[in-house]
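Engineer: coords please:
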Amino acid sequence: MGKVASGFGLHKCAKREQLLEDHISQLPHEILVHILSFLTFKEAARTSVLSKCWTNLWTYSARLDFYDFSALERIGNSLAEEYKSVRERERCKFVKWVNKVLQSHKALALDEFRVHFHLKRSSQEAIDKWLQFAFSRKVQRLELDLSGHDNLGCPSPKSYAFPYGPLGTSGKSSEINPCALIDFKSLKALSLNRVNMSGEVLEFILHNCQYLERLVVCGSENLINVEVSGPPALKHLEICFCYNMKCLTICDANLVSLKISCVDKLVLKNVPMLIDVYVRSYSRNGVTGVIARLSCCLLKLEVLTLSISSDEATKLKEMVHELPQLPKLKQLTLKVSEEDDKSLLGLTSLIRVSPNLEKLVIKMDWDDEIVRRRRRKFGEAINYSLHHLKVFKLSGFLGCTIDVELVKYFLKNAVALEKIIIDPRWDRGSFCCPEMEWETEEGIEEENDVRRRARQQLNRLIPSHVEFVIL
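Structural biologist: Just a heads-up that it's a prediction; the model follows:
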């Protein structure tokens, strides 16, 4: 028995060693680098300790993502009297970190280069060199988000300025910028947040990046009059929170989606492929002004997002006969800034001119006083059969009269309704950045309280064949 037991033990040991054998490290170099691309950059660097095979593997990564959340958190949590010193200390550490990584990096090409940190014009020289590095590696997707976590998208004269390098100079005719020698043709996506860019530089990029498919510019104070005509590959354009911009002209473009805000004049000419539009309404004419600007593409629109005030939402009730038809519209999102106790059922006027609508999303951005008082008035809306509406989502649900009545309205009129989604979080996100959730303990408890109220108020109203989801 002893010999049998001993043999069995050796067999188990050999089997365990076989199971522990490192098969991953035997994979081809290219596959290992690809595996690392699914990790954050810091996680990828930590794999150096696994074995000799992994020591410098991270330096061949085609994806460089520089984002230090903990440092941004330390800046945000610092006391008022310490804020500047903490911010500068963390900035210096961040810049040194990026410089050190780029000195060690060995990949000849980059799929993605992303920097997300609170940096300003004081870091101009360092960021210019980072851009030169990225473009010399034929980067395809480039993102500079220099906002940190505060004042997202807000322009400032102290913001970093995208270099004049693409134009051949650094702003002075006598100084040649090394960036001028760089080939920008590999660029497919460019996203800039809290980066100042002149119209001259923007138009240069549009004319010279022939493969550019996506362009986002958020929070630039230097854009005033912008003309977009190409490149042929450009499908997605987003220009927002550029408060000094007076005119945006888009002509002879193959755009599929467009997001804009803070522009006095919008001109669209020959944009036959445009089917997805997001407009933040600031004009005196409100929604009617926005609709007029989009007249050339209304018949083809499939997705429309409007950010409007409660006053505009209320006036829509009387404008139903003035609104043009939106025959191909399948998804409508209405972001409403609510400042007083006015009815929102005027929004149903937009739905009436969208006979083939399949998904409707209403996002509320309530004033703090409204949240505190928790009451709003209810107004009458004309019943209208919605034969194709399948999904209705209400964000910013508080459990007030108008919330419940809106749900009742769509239960009554949407004969093909399949799903109702209730989200207690109101839309606090910026135009170009993700929505931010309630983070304080008080906010989380309030959110849970709204969820309980939603179940109590709506469970008995929603029929069994309609899926009911509370986020």
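Engineer: all contacts plus neighbour counts: C-alpha atoms, from now on.
Structural biologist: Noted.
Engineer: just the strands from the stretch 101-250 of the chain, written as ranges.
Structural biologist: All strands of the stretch 101-250 of the chain, identified by DSSP state E, counting those that start in this stretch, fall at 112-116, 141-145, 160-161, 189-193, 195-196, 214-218, 225-228, 236-240, 247-251.
Engineer: quick one: buried residues of the stretch of helix or strand residue 43 belongs to?
Structural biologist: Element membership of residue 43 [criterion: DSSP states H and E] is helix 41-46. For helix 41-46, the neighbour count (16 or more other CA atoms under 10 Å) marks 41, 44-45 as buried.
Engineer: and residue 359, what does it touch?
Structural biologist: If a contact means CA atoms under 8 Å, 6 or more residues apart in numbering, then residue 359 has 330-332, 389-392 as its contacts.
Engineer: hmm, back to that, out of the buried residues of helix 41-46, which is nearest to residue 468?
Structural biologist: The shortest approach to residue 468 among those belongs to residue 41, at 39.2 Å (CA to CA).
Engineer: let's see this one next to it:
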Amino acid sequence: MAKPAVRRHAAARDRTSQLPVEILDHIMGLLPIQQAAKTAVLSKVWRDVWFSLTRLCFDHDFFSYFNKKYRRASKYVKKSSCLYVINKVLLQHKGCIRKFVFLYGNAGKLTIRSRSFDMDQWLLLVTRKGVEDIHLHFGHNEYKLPSFIFSCSTLRTLRLDGFSIQPQNSPCSLRNLSTLCFANVKFVSRYLANNALDVPKLENLVFKYCEDMFHFNITARKLCSLKVNCCSGKEVGKFLPVNLDLTSICTLDLDYYTLVYIIGQYTTKECLLQLPALNVKLLKLSSFCFHDDARTSAFTCLLCKCPKLCNLEISFAYQWGEDINKCIDAESKRLKKLRRVLQTHKMLLILKLSSFSGLRPQMHFIQEMLACLPTLEKVIISRPYRFDRSKEHETFEEISHFPRASAKAKLVFPS
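Structural biologist: You can find the predicted model right below:
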């Protein structure tokens, strides 16, 4: 009775093996890489697919697998085993590698320092195999990314997390790159020439938890989207990457502290630069608070430079400091300037507010926006799960009675 079942299983397996190589590669690429390696023993077809797999993903699941497999071994043995397998897979690989993922955030400083040469060789091999998508996470900012990464002509997406990046010795170009993301990256300076990285097709640029990104020299003429969150800089009047052109950006995503830094870069007495007029249509601001003149001034300054703004998305800060109910003086000169600027925004149709908790400064902000924006059509106000439900009806009832400059303004309170 068992033999027919075995034959049916074998027949089904044979039919799968007869699928086009591209489909087999896609199927194997969806598996965790340790499972993909086991699949290679099923047949010569699968073995060939394994040795030419276009997606190599050494992620958290891969390293967790080795930690469990060698749970009684020392940390050195665990790490050495992982790195040995990676080295073997790459050396035996034949064909193109379209996507390479290496996520080893807890590698440790000693491991990174002792195996930097191996990592350099892995990346060199990958960049010579037509790679289009690279995602690397090392941690600790110990590993200095080799400069040849910034000359890989086939790259379309590059995500780097936990690196130290130095200025380029010579001009570099990523001529096909469209998305570039940095997280936990420390950009360092040196006394040599800081040559520009030219990325002519770059559309999306992200900086998260980065330090001193003004050392990064980049030209991106077609940049559409810029996101900067929780970044810092050590020099007054310097924040954004040198030579970064903001005029082509359509989507700008900032946290409120970054906004103050950026405006400071263009308004510091020692700095003679002027913030250019922007083509931003979608502006996203997180950790937003509306209770002091300095932040209000920065917000107003940015709005002045975004005359084509159509959509404004704001996420309120969870913590507002010591006096959470402090509001800006209604007669403040800076508040009056904000009102004048808001009244000029005749393309702004949608206002989306999230993390609304009903604090008085938040209510004041909503009141000012409704009273000043002349063409507003929709205001979406989302509350967090910890919102005081006992005050929900009263709060939203108060908002619904705020005066509106636009007769079309519709209030939406998602449940």
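Engineer: re the thing from before, most neighbours per residue, which of the strands of the stretch 101-250 of the first structure?
Structural biologist: Highest mean neighbour count of these: strand 195-196, a mean of 27 (counted as mean count of other CA atoms under 10 Å).
Engineer: mean per-residue distance, it to the second structure?
Structural biologist: Here strand 195-196 of the first structure is compared with the second structure after superposition; its mean distance to the aligned residues, by mean CA distance after the TM-score superposition for the first structure, is 1.9 Å.
Engineer: and that strand, which stretch of the second structure?
Structural biologist: Across the second structure, the stretch matching strand 195-196 of the first structure (TM-score structural alignment) is residues 163-164.
Engineer: residue 185 of the second structure - how many residues pack around it?
Structural biologist: Counted with other CA atoms under 10 Å, the neighbours of residue 185 of the second structure add up to 24.
Engineer: assess the claim that it and residue 145 are in contact.
Structural biologist: No: here residue 185 of the second structure does not reach residue 145: they are 10.4 Å apart, not a contact under CA atoms under 8 Å.
Engineer: okay, and the common contacts of these two?
Structural biologist: In the contact map built from CA under 8 Å, 6+ apart, the residues linked to both residue 185 of the second structure and residue 145 are 163-165.
Engineer: which one of those residues is nearest to residue 104 of the second structure?
Structural biologist: Residue 104 of the second structure lies nearest to residue 163 out of these, by CA to CA, at 11.9 Å.
Engineer: can you tell me how far that closest one sits from residue 141 of the second structure?
Structural biologist: Distance of residue 163 of the second structure to residue 141 of the second structure, given as CA to CA, to the nearest Å: 4 Å.
Engineer: cool, residue 397 of the second structure as well?
Structural biologist: When distances are taken as CA to CA, residue 397 of the second structure and residue 141 of the second structure turn out to be 50 Å apart.
Engineer: the more surrounded of those two?
Structural biologist: Taking neighbours as other CA under 10 Å, residue 397 of the second structure and residue 141 compare with residue 141 leading, 19 against 11.
Engineer: OK, contacts around the more buried one?
Structural biologist: Contacts here follow CA under 8 Å, 6+ apart; on that basis residue 141 of the second structure touches 162-164, 184-186.
Engineer: before we move on, back to that, the contacts of residue 359 of the first structure, buried ones only, as a PyMOL selection?
Structural biologist: With 16+ other CA under 10 Å as the burial test, the buried ones among these are selected in PyMOL as follows:
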select buried, resi 330+331+332+389+390+391+392
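Engineer: so what's residue 138 of the second structure closest to, chain neighbours aside?
Structural biologist: Nearest-residue entry for residue 138 of the second structure: residue 105, 4.5 Å, with adjacent residues in sequence omitted and distances by CA to CA, 6 or more residues apart in numbering.
Engineer: number of nearby residues for that neighbour?
Structural biologist: Other residues near residue 105 of the second structure come to 15 when the count uses other CA under 10 Å.
Engineer: check residue 304 of the first structure too.
Structural biologist: Close neighbours of residue 304 of the first structure, defined as other CA under 10 Å, add up to 21.
Engineer: same check on the one 10 residues further on?
Structural biologist: Neighbours of residue 314 of the first structure under the rule other CA under 10 Å: 18.
Engineer: quick one: contacts for it?
Structural biologist: Residues touching residue 314 of the first structure, when contacts are defined by CA under 8 Å, 6+ apart, comprise 342-347.
Engineer: how about it, secondary structure?
Structural biologist: For residue 314 of the first structure, the assignment made with DSSP: H, G, I helix; E, B strand; the rest coil gives helix.
Engineer: do the same with residue 56 of the second structure
Structural biologist: Local secondary structure at residue 56 of the second structure is given as strand here, using three-state DSSP.
Engineer: now do the same contact list for the aligned partner of it in the first structure.
Structural biologist: Residue pairing (TM-score structural alignment): residue 56 of the second structure is matched to residue 64 of the first structure. For residue 64 of the first structure, the contacting residues are 41, 110, 112-114, by CA under 8 Å, 6+ apart.
Engineer: likewise for residue 223 of the second structure?
Structural biologist: Neighbouring residues of residue 223 of the second structure by CA under 8 Å, 6+ apart: 201-205, 246, 248-249.
Engineer: do that again at 10 Å, thanks
Structural biologist: Taking CA atoms under 10 Å, 6 or more residues apart in numbering, we find residue 223 of the second structure in contact with 178-179, 199-205, 244-251.
Engineer: ok, of those, which come out buried?
Structural biologist: 178-179, 199-205, 245-251.
Engineer: which of these sits closest to residue 362 of the second structure?
Structural biologist: Of those, the one sitting nearest to residue 362 of the second structure (CA to CA) turns out to be residue 251, at 24.0 Å.
Engineer: surely the closest one meets residue 206?
Structural biologist: No: Residue 251 of the second structure lies out of contact with residue 206 (CA atoms under 10 Å); the separation is 11.5 Å.
Engineer: and for these two, which residues touch both?
Structural biologist: Common contacts of residue 251 of the second structure and residue 206, defined by CA under 10 Å, 6+ apart, comprise 225-227.
Engineer: quick one, helices of the first structure?
Structural biologist: Taking DSSP state H as the test, the helices found in the first structure are 2-20, 29-36, 41-46, 69-77, 83-104, 124-136, 199-208, 286-293, 310-315, 348-352, 368-373, 401-413, 441-458.
Engineer: and the contacts of the fifth one?
Structural biologist: Defining contact as CA under 10 Å, 6+ apart, one finds that helix 83-104 of the first structure is touched by 45, 56, 58-60, 64-68, 70-72, 74-79, 115, 117-120, 123, 126-127, 129-130, 133-134.
Engineer: try it again at 7 Å.
Structural biologist: Contacts of helix 83-104 of the first structure with the rest of the structure, by CA atoms under 7 Å, 6 or more residues apart in numbering, involve 59, 71, 75, 119.
Engineer: try the second one
Structural biologist: The list of residues contacting helix 29-36 of the first structure from outside it, by CA under 7 Å, 6+ apart, reads 44, 57-58, 60-61.
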